[in-house]
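# below: sequence and its predicted model.
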Amino acid sequence: MTAEASQAGPSRGPASDGLRPLRIALLTYKGNPFCGGQGVYVRHLSRELARLGHRVEVIGAQPYPVLDVLDGGQDGPALTELPSLDLYRQPDPFRTPKRDEYRDWIDALEVGTMWTGGFPEPLTFSLRARRHLRARRGDFDVVHDNQTLGYGLLGDLGAPLVTTIHHPITVDRRLELDAAENWQRRYSVRRWYAFTRMQKRVARRLPSVLTVSGSSRQEIVDDLGVRQDRIHVVHIGADTDLFAPDPSVPVVPGRIVTTSSADVPLKGLVFLVEALAKVRAEQPGAHLVVVGKRPVEGPVAQAVERYGLEGAVEFVKGISDAELVDLVRSAQVACVPSLYEGFSLPAAEAMATGTPLVATTGGAIPEVAGRDGETCLAVPPGDAGALAAALTRLLGDPELRARLGAAGRERVLRHFTWARAAQGTVARYREAMADAGRDTGAARPGAPAVDRAGTRPADRAAAEAVDHPAPTAPGRPDAPVAGDAGPDTPTDTAAAVSVHAADTSDRESRATC
């Protein structure tokens, strides 16, 4: 469905909270629900918001989100496609578009940034979304941005803005720089993550920020400089109807399952591979199934080869929801080896199936997984020996597996469901609308009448500048471009191009997820 053609139908009757149903624009610059958490968040949150009686229109770019159809004739979320040039698509990632594909200056900006080793999508999607929303002024009660944090979303969008920041991408940048082996790699990481400077500047100006954990909240304060009183924690969760125990699925002895959307230091997969080698010394049948793309080079591929684990580590990609659930059910142990997570959906989903969990204490994982020995076995991040000890202990103790599995599911049911997440999110929508002087469907005396987006006049003026860029030649991707999406300095362009090819596969995995 195109941006021009897609319109969600009107909601019927009051919402589940007894108030007026809301018209929600949910923005996502990347919506793949099978690789990375942003697409999962949009898919499940949009469904539950619609179940609560609200009209939800997801506005997204490639890879487009997959949205659920509701039962019983209820209006489900609608998708409006806001296409980019899709520069990272398979089978030709980092492609150069043909001349007739260029539509405007935003397309030229997107290609120019990609050519110089940067990641353009947060900025370019925000500019397209701004144009789209301003053309449809009055269609929405609230705009909900899913971590785009682009300049285009500052100022008046025609409705109050609420933004979800799962965790600051500056954390990813820091971990990748720490793991960089040489100056070329460090340069490539800095260039790729140049968009985080924009995200810092935008985040500080946002009136209402949602995040998924207390750990992420503190990281947003520390890394992005957002005022703590503007940040609200709304936990997300698992689809507990889908991720549920099923005794009919046979458990495979020695099977360990983990999810790793990309071969990046943040996910800690290399430590799990090293741990597996140690586990197999005592449990020869232990083997690992990784939900994610097999790396052909890099630390994980090297570790698999170094420890002779070619037959003991399997990668699966592109499986259906049902296949994923059965895979997790079939494991004796699920593992989250990440150095840092803003929430950890894989932990919540594994616990929801009743599969016992070994997890690190990186970032917000303890908020999800709970206490060591009660709902999981917890180990320090980056410690392969501790991972191996916990995995060996759990593989060898069926009573402990049963106890942790049952306690883990109960914890998820109490605290981490998408229905709870949607209810908490709607409460923040109505609060943002009241703060902006909008009708929320309920009286709230004394609410301040401020700029509809909650921004200061100076910030609004800065945002207006993105609608009037410096002229560029139509159809010329080599025309000069400006802003944070461009090279760090004019002389950086040649250096960026020189290291571009050496780091393509790693950036491809990040871009497509």
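That came through fine.

# contacts and neighbour counts: CA atoms only from here.
Fine.

# stretch 153-173 spans what distance, first to last residue?
Stretch 153-173 has an end-to-end distance of 23 Å (Cα to Cα, to the nearest Å).

# typo on my end, stretch 312-327
16 Å.

# need the contact list for T259.
Contact analysis of T259 by Cα atoms under 8 Å, 6 or more residues apart in numbering lists 290-292, 336, 346.

# quick check, L377 in a helix?
No. Counting by DSSP: H, G, I helix; E, B strand; the rest coil, L377 falls outside a helix, being strand.

# burial count for it?
When counting by other Cα atoms under 10 Å, one arrives at 24 neighbours for L377.

# just give me the neighbour total for the closest residue to Y193 other than its chain neighbours.
Excluding its sequence neighbours, the residue lying closest to Y193 (Cα to Cα, 6 or more residues apart in numbering) is R173, at 6.4 Å. By other Cα under 10 Å, 20 other residues sit near R173.

# same question, D86
Neighbours around D86, by other Cα under 10 Å: 18.

# which ones are touching it?
Taking Cα under 8 Å, 6+ apart, one finds 62-63 in contact with D86.

# how about E176?
So E176 contacts 189, 264-266 (Cα under 8 Å, 6+ apart).

# ok, back up a step: in this structure the residue nearest to Y193 contacts V189, no?
Yes. Here R173 lies in contact with V189, judged by Cα atoms under 8 Å, at a distance of 7.0 Å.

# okay, buried residues for the helix or strand hosting R130 please.
When elements are assigned from DSSP states H and E, R130 belongs to helix 121-135. Neighbour-count burial for helix 121-135, counted by 16 or more other Cα atoms under 10 Å, picks out 121-130, 132-133.

# turn those residues into TSV, columns for distance to Y307.
What follows is those, written out as TSV (distance: Cα to Cα, whole Å):
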residue	distance to Y307
E121	38
P122	39
L123	42
T124	43
F125	43
S126	45
L127	48
R128	48
A129	48
R130	51
H132	52
L133	53
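
# out of the contacts of E176, flag the one nearest to V226.
L266 (22.9 Å; Cα to Cα).

# tell me how many other residues crowd the closest one.
22.

# G225 too?
15.

# repeat that for R136.
12.

# dump the residue contacts of it.
So R136 contacts nothing (Cα under 8 Å, 6+ apart).

# just send the contacts of E176 back as TSV, with secondary structure too.
Supplementary listing: the contacts of E176 in TSV, determined by three-state DSSP:
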residue	secondary structure
V189	helix
V264	coil
P265	helix
L266	helix
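
# could you dump those residues into JSON lines with distance to T360 added?
Below are the contacts of E176 laid out as JSON lines (distance: Cα to Cα, whole Å):
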{"residue": "V189", "distance to T360": "25"}
{"residue": "V264", "distance to T360": "16"}
{"residue": "P265", "distance to T360": "14"}
{"residue": "L266", "distance to T360": "12"}
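
# and here is the other one:
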Amino acid sequence: MRVLIISWEYPPVIEGGLGRHVRKLSESLARDGIEVHVLTRGGGRLPVEADQHGVRVHRVREPQFPRDPSAFVRWVDAMNADMHALAAELCERFEFDLVHSHDWLVAGAAKRAARQIERPWLVTVHATEFGRHQGWVQNHPQSHIHAAERAMVRQADHVITCSRYMRVHVANVFGVRPAKITAISNGIDPRDLEPVAPDLERLRVKYAAPGDLLVLLVGRLVYEKGFHLALDALAPIVRRRGDVRFVVAGTGTAEAELKRQARRLGLADHGVFLGWIGDDMLHSLYRICDLCIVPSIYEPFGLVALEAMASGCLCVVADTGGLREVVPVDGTVGLRFPSRDATALSAVLEGVLTDDGTRAQLVAEAREHVLRFDWAEVARRTAEIYATMAAGATAPAR
């Protein structure tokens, strides 16, 4: 079988978790004998075509995308035109069994390519604009993106989501039958999480004194990630204990407001905002921190929680979205708190930060728990859908 996977990012071009997902999926599929071609974008220094770990990667040379939302929409349209032109060339060179695209950003190119070669079009939805903005999608550019996502989901031959929560969400928001959607969880490879800092103890001392407890917040600094709730929850604990410090890793539209909030709460001297960090630094932070909070209001899956647990960092997560499928409700591998409830989060943190034995037990159980989120299984289930669609049958929804 030969497939064309289309994604707007693919390592080393990384904007978020989507690119990492596509890479691990593609490489796992290739190991299973599927000929995988990835169509993506790249800068001037990257080769137009290359073999990366058994995956044929084809790149269009797009300029850096603009930060202005309206200009970004126009940039996406131009990228799709360039991607379709290259896709048409690839379809002349190779006979693909299907086209598999990721999120709305490349839907235009993917749909045209699939229809022109009369092959099935499979879409993976990683998140929705409706979810990111809690349903407020009336204004541009949110309205444009929401419409593009709706058209993509309705016109695709089948849809994959990263969690059962997202399967229901996508069906309800876009008005499609649940039978058209299959939920396949993301995977994780603990070998990818090895820290690169040569001296973890020295790194930890940069952020916490000996005997202090160090709390990690990581992700895009945007409203739906709920970091403002975590700061509200940490403030009374820091005031009472004095031995708790925190690090915030990431950038986003809420960064300036979160820094102002930290100052208002008296937290400025008890933590640091690191800004954007690479994977190497992130993997090291997982190892030196005692606890990771994932306080999301909207969370399609919860990869940060998986990565933290695989690295031996205890997780406290919001009881929402895909996080419920990553951290079970029984409290055996991590802890939950009611979403949007900073007071409840503070109580959970107070309890676990004072109980070394419970933290150690949860960390040990979590290391075993994450092994079930295996990329080989993700690839196997995805390949099943490929085979079914290529044969002209209806893909299984589950």
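Looks like it arrived, so ask away. Everything numeric here is computed off the predicted structure, so don't read it as measured data.

# quantify their similarity with the TM-score.
The TM-score (TM-score structural alignment, normalised by the length of structure 2) is 0.84; 374 aligned residues with a Cα RMSD of 3.0 Å.

# the contacts of T259 of structure 1: which two are farthest apart?
Taking Cα to Cα, no two of the contacts of T259 of structure 1 sit farther apart than G292 and V336, at 13.4 Å.

# would you mind measuring from E365 of structure 2 to T128 of structure 2?
32 Å.

# try Y10 of structure 2
20 Å.

# strands along the stretch 101-250 of structure 2, start to end?
121-125, 158-161, 181-183, 213-218, 244-249 (DSSP state E, counting those that start in this stretch).

# distance to G54 of structure 2 for these - can I get that in TSV?
Formatted as TSV, the strands of the stretch 101-250 of structure 2 follow (distance: least, Cα to Cα, whole Å):
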stretch	distance to G54 of structure 2
strand 121-125	22
strand 158-161	24
strand 181-183	26
strand 213-218	31
strand 244-249	32
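
# quick one: closest of those strands to Q261 of structure 2.
strand 244-249 (13.0 Å).

# next, the mean deviation of that closest one compared to structure 1.
Superposed on structure 1, strand 244-249 of structure 2 shows a mean distance of 1.6 Å to its aligned residues (mean Cα distance after the TM-score superposition for structure 1).

# same thing with stretch 21-31 of structure 2?
Looks like 1.9 Å for stretch 21-31 of structure 2 (mean Cα distance after the TM-score superposition for structure 1).

# that stretch maps to which residues in structure 1?
Stretch 21-31 of structure 2 corresponds to residues 41-51 in structure 1, going by TM-score structural alignment.

# which residues are in contact with the matching stretch?
26, 28, 31, 33, 55-56, 58, 65-70, 74-77, 146, 236, 239, 418-419, 421-423, 426.

# so which bits of stretch 263-278 of structure 1 are buried?
Buried residues in stretch 263-278 of structure 1 (16+ other Cα under 10 Å): 263-278.

# an error on my part: the question was meant for stretch 378-395 of structure 2.
Neighbour count says stretch 378-395 of structure 2 has 378-379, 382-383, 385-386, 389-390, 395 buried, by 16+ other Cα under 10 Å.

# of all those, which two lie farthest apart?
V378 and A390 (18.3 Å).

# any idea how far E282 of structure 1 is from A275 of structure 1?
12 Å.

# quick revisit: ok, so of the contacts of E176 of structure 1, who is nearest L161 of structure 1?
After measuring those against L161 of structure 1 - Cα to Cα - the closest member comes out as L266, at 29.5 Å.

# that closest one matches what in structure 2?
So, by TM-score structural alignment, L266 of structure 1 is matched to E224.

# who's in contact with that match?
E224 of structure 2 neighbours (Cα under 8 Å, 6+ apart): 132-133, 296-299.

# just flag the most distant two among those.
Among the contacts of E224 of structure 2, H133 and S296 lie farthest apart (Cα to Cα), at 12.5 Å.

# all helices for the stretch 201-350 of structure 2, in order.
With DSSP state H, counting those that start in this stretch, the ranges of helices along the stretch 201-350 of structure 2 come out as 227-241, 255-264, 279-288, 303-310, 323-326, 342-353.

# not counting its own residues, what contacts the third one?
When contacts are defined by Cα under 8 Å, 6+ apart, helix 279-288 of structure 2 is touched by residues 193-197, 200-201, 203-204, 214, 216, 249, 292, 307-308, 311-313.

# contact partners for the closest residue to V352 of structure 2 other than its chain neighbours?
By the measure of Cα to Cα, 6+ apart, the closest residue to V352 of structure 2 outside its immediate chain neighbours is R359, 6.5 Å from it. Neighbour list for R359 of structure 2: 314, 352-353 [criterion: Cα under 8 Å, 6+ apart].

# now do the same for R359 of structure 2: its match in structure 1.
Under TM-score structural alignment, R359 of structure 2 pairs with R401 in structure 1.

# its match and F343 of structure 1, how far apart?
On the measure of Cα to Cα, R401 of structure 1 and F343 of structure 1 end up 23 Å apart.

# could you do P33 of structure 1 as well?
16 Å.

# which one of the two is surrounded by more residues?
Using other Cα under 10 Å as the criterion, P33 of structure 1 and F343 rank with F343 on top: 28 against 21.

# tell me the counterpart of that one in structure 2.
So, by TM-score structural alignment, F343 of structure 1 is matched to F301.

# residues contacting that match?
Contacts of F301 of structure 2 (Cα under 8 Å, 6+ apart): 162-163, 185-186, 321-323, 325-326.

# now swap in R173 of structure 1 and tell me
For R173 of structure 1, the contacting residues are 189-190, 193, by Cα under 8 Å, 6+ apart.

# residue in structure 2 matching it?
That one, R173 of structure 1, aligns with H133 by TM-score structural alignment.

# equivalent analysis for L27 of structure 1, please.
So, by TM-score structural alignment, L27 of structure 1 is matched to I6.

# between the contacts of R173 of structure 1, which sits nearest G155 of structure 1?
Y193 (24.2 Å).

# contacting residues for the closest one?
Contacts of Y193 of structure 1 by Cα under 8 Å, 6+ apart are 118-119, 170, 173.

# of those - the most surrounded one?
G118 (27 neighbours).
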